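**Student:** Here is my input; please provide its structure:
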Amino acid sequence: MNTTRASHAVIGIAALVTAASCYAHTSKKHHKTSSDAPMPVTYPSPTGSEPAVATQWGAVSEPALPATVCGAPLQAKLTPVGGSIDTLDADPANSQPDTARIQAAIDACPAGQAVKLTVGYSGESGFLSGPLRLKSGVTLWIDQGVTLFASRNPANYDNGVGTCGTATTSKTKSCNPLILASDTAGSGIVGKGVIDGRGGSLLTSGPNAGKRSWWDVAYQNKTMGLNQQNPRLVQVSKGSAFTLHDITLENSPNFHVVLDSVVGVTAWGIKILSPSLEYTKARYACPSGTTPDAHTPATCFTPDTVKNTDGFDPGQSSNVVLAYSYISTGDDDVAVKASKAPASNNLTFAHNHFYYGHGMSIGSETNSGVSNVAVTDLTMDGYDSPNGNGLRIKSDSSRGGMVSNVRYEQVCMRNVRQPLVFDPYYSTAKGSLYPSFTGIVIKGFRDLGSASQSSQVTFSGYATNGVVKPLEITLDNVVFDGTQPALATGHNGGPSVLPAYTHFTLGPGPVSFANSIVTSTAADVTVSGSPGNAAPVDCSGAFVPLKSVLPDSPI
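**Tutor:** As a prediction, the model looks like this:
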């Protein structure tokens, strides 16, 4: 990382130290008892390679790998062909051969230890599983070279509603996630292996068997106004001290990682990608007629056709860190949500790289409130997707609430259609839950532009039916190279001319498009402060090809 980028501080965090205590550094040797029962295997813990991350509640360090594996590691028995195991489970009866043994190992594992999945004796690298449930204190360790493939049989995920794997008029969710951690303390998923949700593989049971993949079903959500019934990859509900470390998550049928009411989460060095080369072409150059736009089942997907594949979504959660991670998806790279109590607060996103996707987002559900969000040292390369977003806060009066104290620092961006979006009219839905965005600070932002498309920015507060909630935002050293961004127009019943109902504070650093911000008494646009001169953020070493991190990336 360029030495001029954001600095790192070092202090402790009690909730996550508790989790780390599960990874004590012991050094026993593998042996068996007289009954030949396997004993725990211990491993030396590597020294952390990345600096600690400063947060609002202290510093968080890179997690250590588990010191102890309960029993013998589980060995892979399947050999993928070209990164796929579709030839092995065309018969739905063969859809989850490894579920029982992985779950049994988790259930039998003592707290503070890990279940480890490893390569087989003859180089086998694949596991194939349906839904798994983690328990407190137990870590699932997917070793380097190993892929945990998700079943593509909807019957394996169905929660009893009976519609998993279809698109329905009902909004009732009908699929369990692949991996669930519910009410756990100190559990996690680690290792340099891969979890592959197989979103582009044809389903093997139900009305869409052999006709649609999970992503084809998801596309019906857009084209037919239906609700996709697809499983999430990892769901963490309630509980505390959850760890994601080094793991790669790919091709989820729906959201990749969802947190719901969790206190204390460290996601460090994770990689999220949809779609991978397994389901597309290099640089997403899909031939005409092969994508969901015109062909079902589709044979090639792009980030713009894998709907609702959010990367990392913390909801109603606190003390959450996402650090040193890489995300490229077909929807929000990150979406901080607060659809119910408790509020989402104390969230830090540091030293991350985003690629395709709908941005570093807050919302659209902000009902119970979002506060104390820090985004620092973020690099975004949108690859000129027409749907690309950068920094975004989105909501509407059907699901709005208070979003406050959000700070973005040291951001480098290029090829992003909408680099800055602050929008309380995200949809046409109406209600009495009014969005309010206050205490928003952007300090140190640089957009290098695009050779193929222009960009636009959205600044709007909420003002309808006598309810006025101005956007309060500070812009300090916010610089667009070359052509300056256009100001977006309003939509969904909001003010037509933007900015509107926005109180700007500019400076002391430069704001390259300051001349386009005009005060207005009628639209309640005010400007305080004065932009000055300063060197823009140094982005010379910021951008990293995703393929250098994930070999199966198309970009």
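**Student:** C-alpha only now, for contacts and for neighbours.
**Tutor:** Fine.
**Student:** Touching, Leu471 and Ser460? I think so.
**Tutor:** Yes - if you go by Cα atoms under 8 Å, Leu471 and Ser460 touch, sitting 6.2 Å apart.
**Student:** Next, the second sequence, to be compared with the first:
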Amino acid sequence: MKRTIYMLIAGCATLLTVITSCHLSSSEDVWEAKASLEQRIVEPRFADRDFVITDFGAHRGREQLSTRAIAKAIDQCHEAGGGRVVVPADTFLTGAIHLKSNVNLHLEEGAVLLFSTRSEDYLPTVFTRWEGIELMNYSPLIYASEQENVAVTGKGKLDGQASDQNWWSWCGSKRYGWQEGMPRQNSARDSLQNLNHREVPPRERIFGPGYSLRPNFVQFYKCRNIALTDFTIVNSPMWILHPVLSQNITIKGLTIKSIGPNSDGCDPESCKDVLIKDCYFDTGDDCIAFKSGRDHDGRRIGVPSENIIVENCLMKRGHGGVVIGSEISGGCRNVYALNCTMDSPELDRALRIKTSSSRGGVIENVYFKDVKVGTYNEAAVRVNMFYEAPGDYMPVVRNILVENLEVADGGKYGVLIRAYPESPVQNFRMVNCVINSVDQVAKADHVKNVKLENVTINGKEITSEVLTGEGN
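**Tutor:** Model (predicted):
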């Protein structure tokens, strides 16, 4: 019955496609809308006050925790009306850091915040999301909940110290150091998903000690006016930057390196008005992935990720450069990615959309322009509605524009699309694209309203029929 209902919803969505696509009917309209969006994403400003953590008893070096000293500096800064909590040039060991409104955690050049690898240093548990599901779990390494005007800035470094000897092994893979008798997240992950499907209230989903669900590195939950600028962040337990249900976010000038399991570089989830600019990604999973909750939780909360700009970023290793999904049940819309460079034999895809009928959700208005790719493994453009096991919630993917994409040395496919016959990928357009050296031009099923203009793959101009049936 549920599947029938969601098929009807997908059908209604199809009838509305023309209305939706008309609102940005040309490339000029698209990029004018992007420029307007960028003007309203404004970085928070902070009072001209400094609270240096060594003045509150922070210990230099790798041996003694400075967690309490950093918390004292944050509290006093917050109570004074805001300012900068300054980490001076040196190395400081810490557990979880919880930011408060009007506080800018500022890392001086040469400063290193080294995060403990002891799980007990991320207790008590906090209300968080783990792979798109709400629960009580270990605190993210840097966390804020329901705060305004918060930032991490400066040219220092955040080092999560994750490796095969600690957090990464929890994923349960021998590739990342797991051995018999070590903690393993598999059963906890299944238990959390079961609680999600049973609609158990999120605050009653209590995990933490004994469950081995790795914390995210940086998470802002229900926050407004966020800035993450200029620093380097390495060796994350899993997802690296993870704002959730937050608005007005600037992520700029970061260097992000973490090649462990599930080390997504940046995962805005159910967020609005986001700018990701001038960043470097070298990751063990997707470089940037937009999300909006998994299965029941995503539908229950029902908040899409929307109004997002990715500009002038460099992507190296990763499962995808710019990605939407797979925890996308709340939907995603209005994504503008432009002037990016991607290049690594360990990069699988440039633009990737992944969902399933267990997820559902509407993904629409995705614009990808002026992207240069050296090499990749699988496909330059990939849409997959069969990412996980099927369910009763038909996904919708529509209104995709890929413009001025240049690929020097492609992988298996130029374009790879898998969709449901009752919910084809709709309004798919490629303009002025050149893709070289792929094994197969395209493989696609169930696409509708396709338009290819001046698209060359392997030296030959490709027509729309390649995606709509002929030439597959």
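**Student:** Overlay them and tell me the TM-score.
**Tutor:** Superposed pair, TM-score by TM-score structural alignment, normalised by the length of the second structure: 0.75. Supporting alignment: 393 aligned residues with a Cα RMSD of 3.3 Å.
**Student:** shared neighbours of Leu471 and Ser460 of the first structure, which are they?
**Tutor:** Common neighbours of Leu471 of the first structure and Ser460, using Cα atoms under 8 Å, 6 or more residues apart in numbering, are 422, 501-502.
**Student:** Give me the most central residue, the second structure.
**Tutor:** Asp267 (1.9 Å; Cα atoms, centre = their mean).
**Student:** how much space between the aligned residue in the first structure for that one and Phe349 of the first structure?
**Tutor:** Matched by TM-score structural alignment, Asp267 of the second structure corresponds to Asp313 in the first structure. Asp313 of the first structure is 12 Å from Phe349 of the first structure, where distance means Cα to Cα, to the nearest Å.
**Student:** what are the ranges of the helices in the first structure?
**Tutor:** 14-20, 99-108, 214-223 (DSSP state H).
**Student:** Of all those helices, which one is nearest Asn319 of the first structure?
**Tutor:** Across the helices of the first structure, Asn319 of the first structure has its closest neighbour in helix 14-20 (8.4 Å, Cα to Cα).
**Student:** Distance from that closest one to the middle of the chain?
**Tutor:** Chain-centre distance of helix 14-20 of the first structure: 22 Å, with Cα atoms, centre = their mean, to the nearest Å.
**Student:** what range in the second structure does that helix sit on?
**Tutor:** With TM-score structural alignment applied, helix 14-20 of the first structure matches no range in the second structure.
**Student:** by contact count, what packs against that helix?
**Tutor:** strand 240-245, strand 263-268 (3 or more Cα pairs under 8 Å, 6 or more residues apart in numbering; DSSP states H and E).
**Student:** Let me have those in CSV, adding distance to Arg392 of the first structure as columns.
**Tutor:** Converted to CSV, those look like this (distance: least, Cα to Cα, whole Å):
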stretch, distance to Arg392 of the first structure
strand 240-245, 25
strand 263-268, 21
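**Student:** okay, those in a markdown table with distance to Tyr434 of the first structure and mean neighbour count next?
**Tutor:** Formatted as a markdown table, those follow (distance: least, Cα to Cα, whole Å; neighbours: other Cα atoms under 10 Å):
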| stretch | distance to Tyr434 of the first structure | mean neighbour count |
| --- | --- | --- |
| strand 240-245 | 30 | 24 |
| strand 263-268 | 26 | 25 |
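**Student:** Which residue comes closest to Ile240 of the second structure once chain neighbours are left out?
**Tutor:** With Cα to Cα, 6 or more residues apart in numbering as the criterion, Ile240 of the second structure has its nearest non-adjacent residue at 4.8 Å, and that residue is Phe217.
**Student:** Can you get me the start-to-end distance on stretch 14-34 of the second structure?
**Tutor:** Counting by Cα to Cα, you get 25 Å between the two ends of stretch 14-34 of the second structure.
**Student:** Residues in contact with that stretch: which ones?
**Tutor:** By Cα under 8 Å, 6+ apart, stretch 14-34 of the second structure touches 309, 336, 365, 367, 398-399, 423, 426-427.
**Student:** ok, and for the helix or strand hosting Asp297 of the second structure, which residues are buried?
**Tutor:** Applying DSSP states H and E as the criterion places Asp297 of the second structure in helix 295-301. Neighbour-count burial for helix 295-301 of the second structure flags 295-299 (criterion: 16 or more other Cα atoms under 10 Å).
**Student:** helices or strands next to that helix in the packing?
**Tutor:** For helix 295-301 of the second structure, the packing partners by 3+ Cα pairs under 8 Å, 6+ apart come out as strand 133-137, helix 186-197.
**Student:** Pull the residues that contact it.
**Tutor:** Outside helix 295-301 of the second structure, the residues that touch it by Cα under 8 Å, 6+ apart are 132-134, 196-197, 199, 292-293, 327-330, 358-361.
**Student:** redo that, cut-off 6 Å
**Tutor:** Applying Cα atoms under 6 Å, 6 or more residues apart in numbering, the contact partners of helix 295-301 of the second structure are 133, 292, 329-330, 359.
**Student:** if we can go back for a sec, thought Asp286 was touching the residue nearest to the centre of the second structure, still the case?
**Tutor:** No - Asp267 of the second structure lies out of contact with Asp286 (Cα atoms under 6 Å); the separation is 8.9 Å.
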